[in-house]
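Enquirer: Mind looking at a prediction? Sequence and model below.
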Amino acid sequence: MSDFKQLIAADLACLIALEGACFSSPWSEGQLKSFLGASPTRFVLGWFNPELSGFAAFSVVLDEAELLQIGIHPAAQGCGNGRRLLKESLAILRQKGATRLYLEVRASNLAAIKMYQKVGFSKTGVRKSYYPPVERGCEPEDALLMSLVL
């Protein structure tokens, strides 16, 4: 069972915990709080089971949107929750008048790239050495640019 809703202040503590579980460099509490105001950033939250298990953050300007971040709790990964969250987010973006969605993804994130392609995203370019190295002594990583007509 899943339930999707937009971010409200009451969800902030859960989102902060989820960010920490999903990412080694999560957004700060201050950054997340700033998204509650007049920011063009919007969140879609996915409640799988009884707790918050996923979220997607978008910046929306006029008819274009950019996926800033999507995260699924590690315990809820691998069973289609990311794709379900993304598809629900696309429906919300369409309702809000967005006609195209852009994203960038680490070139080594093959699971995410596969999910984006299944949903219909196409590769549109590469940003060379965009992401910092994952480990000391490694090279910076490219970002793949992808887009989807909504």
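Expert: Nice, I can see it. No experiment lies behind these values; they were computed from the predicted model shown.
Enquirer: contacts and neighbour counts: CA atoms only from here.
Expert: Noted.
Enquirer: hey, where'd the strands end up in this structure?
Expert: 2-6, 41-48, 51-61, 64-72, 100-106, 122-131, 141-149 (DSSP state E).
Enquirer: Kindly reformat the ones you listed as CSV and extend each row with mean neighbour count and distance to L86.
Expert: Below are those laid out as CSV (neighbours: other Cα atoms under 10 Å; distance: least, Cα to Cα, whole Å):
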stretch, mean neighbour count, distance to L86
strand 2-6, 15, 11
strand 41-48, 21, 9
strand 51-61, 20, 7
strand 64-72, 20, 8
strand 100-106, 20, 11
strand 122-131, 14, 15
strand 141-149, 19, 12
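Enquirer: Export the ones you listed as CSV, with columns for distance to F35.
Expert: Shown next, in CSV, are the strands of the chain (distance: least, Cα to Cα, whole Å):
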stretch, distance to F35
strand 2-6, 11
strand 41-48, 6
strand 51-61, 9
strand 64-72, 12
strand 100-106, 19
strand 122-131, 23
strand 141-149, 23
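Enquirer: got another, please set it beside the one above:
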Amino acid sequence: MTDNGSLFSISPLTPENVQEMYAVESQAHTHPWSLVSLEGCFGHLYRVLGIHQHNKLLGFAIVQQIVDEATLLDICVSPISQGQGLGKKLLLQVLAEAKACDAVVMMLEVRESNIAAKSLYEALGFVESGRRKNYYPCELSLNAAGKEDAILMDYCWQD
């Protein structure tokens, strides 16, 4: 998928892109996935998409789909590229591909403190379906226990 107005393109990533993914992941998240974890996300149950501009990886999404249930495992955009709607473009492509592969639900979890991501998910039709208490590590200034909740969200396609 290419956005002609801004020259952003979304395409599948391969294991050869893991170093680039790790660089984006490390910049975008306070508790990034390890290189080994990212390497483990390639195979028949996974779709890994990247958003590029001028051949530079600006963000990516990892989806695992088992039969008709898709799970957004990770989505991130490099901090210098945030605020341009790239996360939304990437998420819309993820949703379109999951639906094309017969998904009936897309599930995800998001840090309670990640207001921007929660707002995007809600704007696209995701609804809160549960919580995992004290799931994510966080800065002690956010919570005396050094943990914060994971908000579980689902997107269900309407027939």
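Expert: Yep, it's here. Owing to the predicted nature of the structure, the values given are computational and were not obtained by experimental measurement.
Enquirer: What is the resulting TM-score of the chain superposition?
Expert: Remark: TM-score between the superposed chains equals 0.89 [TM-score structural alignment, normalised by the length of structure 1]; 149 aligned residues with a Cα RMSD of 1.8 Å.
Enquirer: Can you say which of the strands of structure 1 is nearest to C22 of structure 1?
Expert: Counting by Cα to Cα, C22 of structure 1 lies closest to strand 64-72 out of those; the figure is 6.0 Å.
Enquirer: Residue in structure 2 paired with G54 of structure 1?
Expert: Matched to structure 2 by TM-score structural alignment, G54 of structure 1 sits across from G59.
Enquirer: residues touching the residue nearest to its match when sequence neighbours are not counted, list them.
Expert: Leaving aside its sequence neighbours, G59 of structure 2 sits nearest to V77 (Cα to Cα, 6 or more residues apart in numbering; 4.0 Å). Shown in contact with V77 of structure 2 (Cα atoms under 8 Å, 6 or more residues apart in numbering): V24, E25, A28, L58, G59, F60, L86, G87.
Enquirer: Show me what V77 of structure 2 lines up with in structure 1.
Expert: Using TM-score structural alignment, V77 of structure 2 lines up with I72 in structure 1.
Enquirer: Mind naming the longest helix for structure 1?
Expert: helix 81-95 (DSSP state H).
Enquirer: what about E64 of structure 1, distance to E88 of structure 1?
Expert: 17 Å (Cα to Cα, to the nearest Å).
Enquirer: one step back: let me know the closest of the contacts of V77 of structure 2 to L49 of structure 2.
Expert: F60 (5.5 Å).
Enquirer: which ones are touching the closest residue to that closest one other than its chain neighbours?
Expert: Leaving aside its sequence neighbours, F60 of structure 2 sits nearest to G50 (Cα to Cα, 6+ apart; 4.1 Å). Listed by Cα under 8 Å, 6+ apart, the contact set of G50 of structure 2 reads I10, S11, P12, L13, L57, L58, G59, F60, A61, L90.
Enquirer: what's the answer for L91 of structure 2, then?
Expert: For L91 of structure 2, the contact set (Cα under 8 Å, 6+ apart) comprises A61.
Enquirer: try 6 Å this time
Expert: Taking Cα atoms under 6 Å, 6 or more residues apart in numbering as the definition of contact, L91 of structure 2 has no neighbours.
Enquirer: Map it onto structure 1.
Expert: Match for L91 of structure 2 (TM-score structural alignment): L86.
Enquirer: mind checking how far its match is from A57 of structure 1?
Expert: 10 Å.
Enquirer: number of nearby residues for P137 of structure 2?
Expert: Look at P137 of structure 2: counted by other Cα atoms under 10 Å, it has 15 neighbours.
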